[in-house]
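mind looking at a prediction? Sequence and model below.
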Amino acid sequence: MGGNPIKFEQVLPGFGKYDVMFVATTAPYFLVTNERISNAMKEKKGGMMILDLSNPRTVDEKVATIGGIKLMNLDQIAEMVEKNMNARLNKVKTVENIISEEVCVLEASMKRLDAEPLVKDVFKNIENLREKELQKALQMLDEKDEKKIKIIEELTKAVVESIVSTPMNNIRRASEQGKPDVLELASKLFDYKKQEQAD
């Protein structure tokens, strides 16, 4: 950001050249008055922003009523900065909340993986049992009709699914919620450890 310092007496005569004016003085009175800026603006085509960085203020607040002038003092600048900071903080909080939610989902998914070997093993064993009993039943019925065999097979699959899906989903949910005791009980119930060692 470039610029050349000039004396205050030179500012108003060349007012039309400036788009932004920073006022930072220790004067105990309004150095930039409404009258001065009104006269200077008569020869200026565009607008101007005046930033009063003085404390106490040295730009007359009436200057803000002049057409084309945007006046901001230290308090207004501080308020604007605070609003921007709050907006950014809110965005950060929103992002943090999203991350926190996703972390919870990820943690639940990771915990659910603990139950998958058991669930997979149970479904595998039940499917083997279903297939074995189905073949026995078909032999007893001496059924040869492919359509009827298909219907019976689909029926046995539906029955098995309806019986097993609920307890398996409950086991998965318990694992997601961090309840290893439920998983351990289910492993004993379905003799999972014994089969795991046998493999």
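Thanks, I have the structure now.

contacts and neighbour counts: CA atoms only from here.
Fine.

check which helices and strands the longest helix along the chain sits against.
Taking residue count as the measure and DSSP state H as the definition, the longest helix of the chain comes out as helix 74-112. Contact here means 3 or more CA pairs under 8 Å, 6 or more residues apart in numbering; DSSP states H and E; on that basis helix 74-112 packs against helix 146-176.

measure how the helix it packs on sits relative to helix 74-112, angle-wise.
Here helix 146-176 runs at an angle of 130 degrees relative to helix 74-112 (axes from the mean of the first three to the mean of the last three CA atoms, to 10 degrees).

give the buried residues for helix 146-176.
Within helix 146-176, the residues that qualify as buried are 153, 156, 168, 171-176, counting by 16 or more other CA atoms under 10 Å.

and for stretch 127-137?
Using 16+ other CA under 10 Å as the test for burial, stretch 127-137 gives 127, 130, 134.

what does that stretch rub up against?
153, 156-157, 160 (CA atoms under 8 Å, 6 or more residues apart in numbering).

nearest to residue 117 among these?
Comparing these against residue 117 with CA to CA places residue 160 closest, at 18.8 Å.

so who does that closest one touch?
126, 130.

let's see that with 10 Å instead.
With contact set as CA atoms under 10 Å, 6 or more residues apart in numbering, residue 160 has these partners: 123, 126-127, 130, 154.

same question for residue 85.
79, 91 are the contacts of residue 85 under CA under 10 Å, 6+ apart.

ok so, going back, can you lay out the contacts of residue 160 as TSV showing distance to residue 138 and secondary structure?
Listed next are these as TSV, based on distance: CA to CA, whole Å; DSSP: H, G, I helix; E, B strand; the rest coil:
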residue	distance to residue 138	secondary structure
123	22	helix
126	18	helix
127	16	helix
130	12	helix
154	13	helix
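
just put those residues in TSV and tack on distance to residue 90.
As requested, the contacts of residue 160 are arranged in TSV below (distance: CA to CA, whole Å):
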residue	distance to residue 90
123	48
126	52
127	53
130	57
154	55
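
closest one of those to residue 111?
Nearest to residue 111 out of the contacts of residue 160 is residue 123 (CA to CA; 19.5 Å).

now for the nearest residue to the closest one once chain neighbours are set aside: which residues touch it?
Beyond its immediate neighbours in the sequence, the residue positioned closest to residue 123 (CA to CA, 6 or more residues apart in numbering) is residue 164, lying 7.9 Å away. Applying CA under 10 Å, 6+ apart, we find residue 164 in contact with 119, 122-123, 126.

gap between residue 89 and residue 79?
Going from residue 89 to residue 79 by CA to CA, to the nearest Å gives 15 Å.

below is structure B, check it against A:
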Amino acid sequence: MILLKADYKKYPTSKLEKLRMDEDEFYEKFDGCVLLQTCNRVEIYFDVDNLDEIDIDVDKFDILEGDEAVLHLLRLASGLESMIVGEDQILGQIKKSYLKAKELKKTTKFLDTIFLKAIHVGQRVRSETKINEGGVSIGSAAVELAEKIFGLKNKNVLLIGAGEIGTLVAKALKERHIKAIIKAIIIANRTYERAERLAKELSGIAIHFDKLKEALKYADIVISATGAPHQILTKEDLVDVGETIIIDIANPRDVDDSVRELPHIKLFTIDDLKLISEENLKKRKEEIPKVEKIIMEEFENLKRQIKKLEIQDFIKNFTTYIESIRRKEVEKAVNMLKNKNKSPEEILENFSKAFSKKIIYDFVNVIEERHLHGKDLFVEEVIKEICEKTKYSS
């Protein structure tokens, strides 16, 4: 197998975007492959033996082959190659990309085997280790902090900002099954349409920004993540809102620090969240040796599976080769019997000699040629070359 790989380690998102391909056009052109594209990577897995078989510009890709490519896929599915160690999203992306190629009949037995193994490894790693536990993005850390300090059950959550950071918070809320535990979620954004889109995704309520002060009175937890160049919440805005946790993850800050003077307000900033993120990331990294052990165990199992596939193909090809000779010689023998020029005994004798002679000839021819060029004389390799050269014909 050959893997063409480009990811966040080598390119910024803007350059990765230029490497992205139209899936339908790609699969119209190529067979025996899987295309995996995310915001952080473009990877193409080909079931081929050498680059000459790939009609594509490979200059901007790193090239991994054989075991190295397979191990990369297992590590990727386990979350070890992600920008955020242990993140879960990549496993779903791998599965989706594989199923797309499978649906289009573009995979091979080999690709089916390694991708199914990768998905299994990713699931096992997340089940048997803590590689994906604890929020390490600012958005997920904000939700985790609110959950630990105040709890989310039967609480009203107000999310201010529906941009990139706000969307990360929304994703973290969604992962905690907000329908089951959060009483209500309200999204406020200066562009109402964006708030509406995000609220729809979360089964929440979108409000216009001029209704923000009114919404604050109903909120138990406020997470503020706007891109505003100035502060949007002051001490005066929060005097009569009741007991509230405010988590300000905007940069620059959304909430005036004087808010801390209010006894019913608990204010946390991005600095508090960084400590949580760093601690969680440290815990995840401590799990890496366990993950790598699982990967190597499964890799050894995978190699045995692949060997069985190779043996199955080998037996199938050799059977076809033998059968092609047998059919041709049987045809000759039947024609001789029809002409009645020779006795059945003599015809059978000639048939058996011709049958064995053809097999011996092909074997000797390939063995002599391999010996002349200093190649190994393993039976498996010899038979494989015979099958390839004769194309199963006599």
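Thanks, I have the structure now. For clarity, every value in this text was computed on a predicted model and none was experimentally measured.

drop the TM-score for these two in here.
Once superposed, chain against chain, the TM-score is 0.38 (TM-score structural alignment, normalised by the length of structure 1); 94 aligned residues with a CA RMSD of 3.0 Å.

quick one on the thing from earlier: dump the contacts of stretch 127-137 of structure 1 into a markdown table; add distance to residue 23 of structure 1 as well.
As requested, those are exported to a markdown table (distance: CA to CA, whole Å):
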| residue | distance to residue 23 of structure 1 |
| --- | --- |
| 153 | 89 |
| 156 | 87 |
| 157 | 84 |
| 160 | 83 |
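
farthest-apart pair in the residues you listed, please.
Among those, the pair separated by the greatest distance (CA to CA) is 153 and 160, at 10.8 Å.

host element of the closest residue to residue 153 of structure 1 other than its chain neighbours?
Beyond its immediate neighbours in the sequence, the residue positioned closest to residue 153 of structure 1 (CA to CA, 6+ apart) is residue 134, lying 7.1 Å away. Secondary-structure element containing residue 134 of structure 1, defined by DSSP states H and E: helix 116-141.

please apply the same query to residue 114 of structure 2.
Short version, using DSSP H and E: residue 114 of structure 2 is in helix 109-128.

list the helices and strands that helix packs on?
Where contact means 3 or more CA pairs under 10 Å, 6 or more residues apart in numbering; DSSP states H and E, helix 109-128 of structure 2 is packed against strand 33-38, helix 66-78, helix 89-103, helix 288-339.

the inter-axis angle of that helix versus helix 288-339?
Orientation check (the same axes, to 10 degrees): helix 109-128 of structure 2 against helix 288-339 gives 150 degrees.

and the next helix-or-strand element following helix 109-128 of structure 2, what does it pack against?
Later in the chain than helix 109-128 of structure 2, the nearest helix or strand by DSSP H and E is helix 138-149. For helix 138-149 of structure 2, the helices and strands in contact under the criterion 3+ CA pairs under 10 Å, 6+ apart are helix 164-175, strand 221-224, strand 244-248, strand 265-269, helix 270-286.

buried ones in the longest one?
Buried positions in helix 270-286 of structure 2, judged by neighbour count with 16+ other CA under 10 Å: 270, 272-274, 276-277, 280-281, 283-285.

now tabulate those in CSV and tack on distance to residue 160 of structure 2.
Conversion of the buried residues of helix 270-286 of structure 2 to CSV gives the following (distance: CA to CA, whole Å):
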residue, distance to residue 160 of structure 2
270, 15
272, 19
273, 17
274, 20
276, 21
277, 21
280, 25
281, 26
283, 30
284, 30
285, 32
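
which among those residues gets closest to residue 212 of structure 2?
When these are compared for distance to residue 212 of structure 2, the smallest value, 21.5 Å, is given by residue 270; criterion: CA to CA.

is it true that the closest one touches residue 140?
No - with contact defined as CA atoms under 10 Å, residue 270 of structure 2 does not count as touching residue 140 (11.9 Å).

now do the shared contacts for the two.
Residues touching both residue 270 of structure 2 and residue 140 (CA under 10 Å, 6+ apart): residue 276.

doesn't residue 158 of structure 2 lie inside a strand?
Yes - with DSSP: H, G, I helix; E, B strand; the rest coil as the criterion, residue 158 of structure 2 is assigned to a strand.

by how many degrees do the helix holding residue 134 of structure 1 and helix 146-176 diverge?
160 degrees.

let me see the contact set for the nearest residue to residue 174 of structure 1 once chain neighbours are set aside.
Counting by CA to CA, 6+ apart, residue 182 is the residue found nearest to residue 174 of structure 1 once chain neighbours are left out, at 6.6 Å. Residues touching residue 182 of structure 1, when contacts are defined by CA under 10 Å, 6+ apart, comprise 170-175, 188.

farthest pair in these?
173 and 188 (17.8 Å).

let me know the closest of the contacts of residue 164 of structure 1 to residue 22 of structure 1.
Within the set of those, residue 119 lies nearest residue 22 of structure 1; the separation is 71.9 Å, counting by CA to CA.

isn't the closest one right up against residue 171?
Yes - applying CA under 10 Å, one finds residue 119 of structure 1 in contact with residue 171, separated by 8.0 Å.

what is in contact with the two at once?
Any residue near both residue 119 of structure 1 and residue 171 by CA under 10 Å, 6+ apart counts here, and that gives 165, 186-187.

if we can go back for a sec, which of the contacts of residue 164 of structure 1 are buried?
Using 16+ other CA under 10 Å as the burial test, those include 119, 122-123 as buried.

related to what we said a few turns ago, switch the helices and strands packed on helix 109-128 of structure 2 over to JSON lines; also include mean neighbour count and distance to residue 156 of structure 2.
Formatted as JSON lines, the entries for these read as follows, by neighbours: other CA atoms under 10 Å; distance: least, CA to CA, whole Å:
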{"stretch": "strand 33-38", "mean neighbour count": "22", "distance to residue 156 of structure 2": "33"}
{"stretch": "helix 66-78", "mean neighbour count": "21", "distance to residue 156 of structure 2": "35"}
{"stretch": "helix 89-103", "mean neighbour count": "17", "distance to residue 156 of structure 2": "27"}
{"stretch": "helix 288-339", "mean neighbour count": "15", "distance to residue 156 of structure 2": "37"}
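
using JSON lines, lay out those together with distance to residue 19 of structure 2.
Shown next, in JSON lines, are those (distance: least, CA to CA, whole Å):
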{"stretch": "strand 33-38", "distance to residue 19 of structure 2": "10"}
{"stretch": "helix 66-78", "distance to residue 19 of structure 2": "19"}
{"stretch": "helix 89-103", "distance to residue 19 of structure 2": "17"}
{"stretch": "helix 288-339", "distance to residue 19 of structure 2": "29"}
